[in-house]
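Trainee: okay, sequence plus prediction incoming.
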Amino acid sequence: MRFIRFSIQNNLPAFLDYHDELDSDKHYLMVNTKNSNDPELKEMIFNYLSRLAVIKQDKLKQLKN
């Protein structure tokens, strides 16, 4: 659910003012995705986050390993 909300908030225009949970969801995904038991979901989240400029490459490497 956090991934869905993050992806929606990330793609909505700023004038809608629906970005309140963006930072907390990003943090949650970065911390908890690595521990996921679902490899397909983990790969989907990793691929999505890797396309975003707001995620540093060193953080992505930690997420992937």
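Mentor: Okay, I see it.

Trainee: going forward, measure contacts and count neighbours with C-alpha atoms only.
Mentor: OK.

Trainee: tally of neighbours for Gln40?
Mentor: Small correction: residue 40 is Glu, not Gln. Neighbour count for Glu40, taken as other C-alpha atoms under 10 Å: 10.

Trainee: and it, how close does it get to Ala14?
Mentor: Using C-alpha to C-alpha, to the nearest Å, Glu40 is found at 30 Å from Ala14.

Trainee: could you do Val54 as well?
Mentor: Taking C-alpha to C-alpha, one finds Val54 at 16 Å from Ala14.

Trainee: next up, a structure to set beside the first:
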Amino acid sequence: MKILSILFAVFFINTTSENITVENIRDAYKVCNQSREHADKFFELTEKATENKGAIYLGYYGAALALKASYSWNPISKMSYFNKARKTIDAAIQAEPDNIELRMIRSSIQTNVPKILGYHKNIEEDRDFILNNLENVDTTALKEYIEGYIEYSDVFSKP
């Protein structure tokens, strides 16, 4: 795990928005919840990546905002980050409703936020969408990435 952290740090230092790829962001997303440092680096990475065009960059930025909310100690900041995260993720999905990766991002966020926040209404919809469309994913890397999420997430072990 320490090697992954070092690689993440080296990658982060050497990136600009022009060379940040979705693959780079996926790799960072896998470890962003391990520490506040990883979360902060993921936030900065996705913030830079929003300069690129595409709803997927917006979706990951929304996930980074949600992570920022989870690490914030100030209740006002926490709610501000969370509300912005929710709007950002939902805007990305509204732009590309058939994007399975965006559905995975929303699912991962909704399954981890407290139910009291009311951002859990799409969990079953996204789970079903992912399961029904996984076979249509045409890139091996993305398919393996989503399959990894399915194995990791409790949402897919429930009927």
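Mentor: On my side now, so go ahead. In this text, all values refer to a predicted model and were calculated from it rather than measured experimentally.

Trainee: Asp25 of the first structure matches what in the second structure?
Mentor: Counting by TM-score structural alignment, Asp25 of the first structure lines up with Asp126 in the second structure.

Trainee: doesn't Leu102 make contact with its match?
Mentor: No: using C-alpha atoms under 8 Å, Asp126 of the second structure and Leu102 do not qualify as a contacting pair, with a distance of 9.3 Å.

Trainee: all helices for the first structure, in order.
Mentor: Secondary structure of the first structure (DSSP state H): helices located at 2-11, 22-32, 39-50, 57-64.

Trainee: what range in the second structure matches the longest one?
Mentor: Taken onto the second structure by TM-score structural alignment, helix 39-50 of the first structure occupies residues 140-151 there.

Trainee: that stretch vs the first structure, average distance?
Mentor: Compared with the first structure after the fit, stretch 140-151 of the second structure shows a mean deviation of 0.9 Å (mean C-alpha distance after the TM-score superposition for the first structure).

Trainee: neighbouring contacts of that stretch?
Mentor: Contact partners of stretch 140-151 of the second structure, identified using C-alpha atoms under 8 Å, 6 or more residues apart in numbering, comprise Glu101, Met104, Leu134, Val137, Phe156.

Trainee: from Lys84 of the second structure, how far out is the last one?
Mentor: Think Phe156 of the second structure. Distance from Phe156 of the second structure to Lys84 of the second structure, by C-alpha to C-alpha: 27 Å.
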